[in-house]
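>>> okay, predicted coordinates and the sequence, questions at the end:
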Amino acid sequence: MAFLSWAAKDALYGIDTSGGVHRSGDGGSTWKKAATVPGGRPQALTAVDAEHILAATQTGVYESKDGGNAFTMRLAVESSGAH
């Protein structure tokens, strides 16, 4: 996992380097992949509560209100062109 966020006892979230969002209900012993966040490599992950997640990627900030199953873009990030 590239980033972890734990907002509730039974909701530990992780995001891997390809943007795959995973959820663990047992403190990280087992994981279930929910979905993949669009936008390339993840930059940050915040679990607001057990079902509400924010993920930042190379192209923007995405929000899920269903435990990471679907994401909606909330803020687009423009590339500066520098790599």
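That came through, no problem.
>>> hey, let's count contacts and neighbours off CA atoms from now on
Fine.
>>> compute the number of surrounding residues for R74.
Per other C-alpha atoms under 10 Å, the neighbour tally for R74 reads 13.
>>> check L75 too.
12.
>>> with A76 instead?
Around A76 there are 14 residues (other C-alpha under 10 Å).
>>> check it against this one:
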Amino acid sequence: MAYANDLTLTQSHDPGQTSAVPVQLNRNLRRIIAWGNIWQVRFVPHKTQLLHVTRSSVPLSLDFNGRTMALQDEVEVLGGHL
């Protein structure tokens, strides 16, 4: 049996809300991990990708299951590159 297990999390915001974005995204990532723990779904942090598309110079630091996510120039989603 095979499962499609790709998940894409996006966040858009107004320019004045830039500082709230990491807080909101990290909160949502913790919720995803908690959901996975309840339903016995294990996420693989080293396969997790972060693409940050922004005009802001504020760096984005996200934590996924105890691991800081590294920024990527492109990400692969269901076999396609973005």
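Arrived safely, thanks for sending. In this text, all values refer to a predicted model and were calculated from it rather than measured experimentally.
>>> let me see the TM-score of these two.
The TM-score (TM-score structural alignment, normalised by the length of the second structure) is 0.28; 43 aligned residues with a C-alpha RMSD of 4.4 Å.
>>> from L54 of the first structure, how far out is R74 of the first structure?
Using C-alpha to C-alpha, to the nearest Å, R74 of the first structure is found at 9 Å from L54 of the first structure.
>>> between those two, which contacts overlap?
61-63 (C-alpha atoms under 8 Å, 6 or more residues apart in numbering).
>>> secondary structure, distance to A7 of the first structure and neighbour count added to these, as a markdown table?
Listed next are the shared contacts of R74 and L54 of the first structure as a markdown table, based on DSSP: H, G, I helix; E, B strand; the rest coil; distance: C-alpha to C-alpha, whole Å; neighbours: other C-alpha atoms under 10 Å:
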| residue | secondary structure | distance to A7 of the first structure | neighbour count |
| --- | --- | --- | --- |
| V61 | strand | 18 | 23 |
| Y62 | strand | 17 | 21 |
| E63 | strand | 15 | 21 |
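>>> now those residues as JSON lines including distance to K33 of the first structure?
Shown next, in JSON lines, are the shared contacts of R74 and L54 of the first structure (distance: C-alpha to C-alpha, whole Å):
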{"residue": "V61", "distance to K33 of the first structure": "20"}
{"residue": "Y62", "distance to K33 of the first structure": "17"}
{"residue": "E63", "distance to K33 of the first structure": "16"}
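>>> just name the closest of those to G20 of the first structure, please.
Y62 (12.9 Å; C-alpha to C-alpha).
>>> where's I32 of the second structure relative to L25 of the second structure, distance?
Counting by C-alpha to C-alpha, the gap from I32 of the second structure to L25 of the second structure is 10 Å.
>>> one more: I33 of the second structure?
Where L25 of the second structure is concerned, I33 of the second structure sits at a distance of 12 Å (C-alpha to C-alpha).
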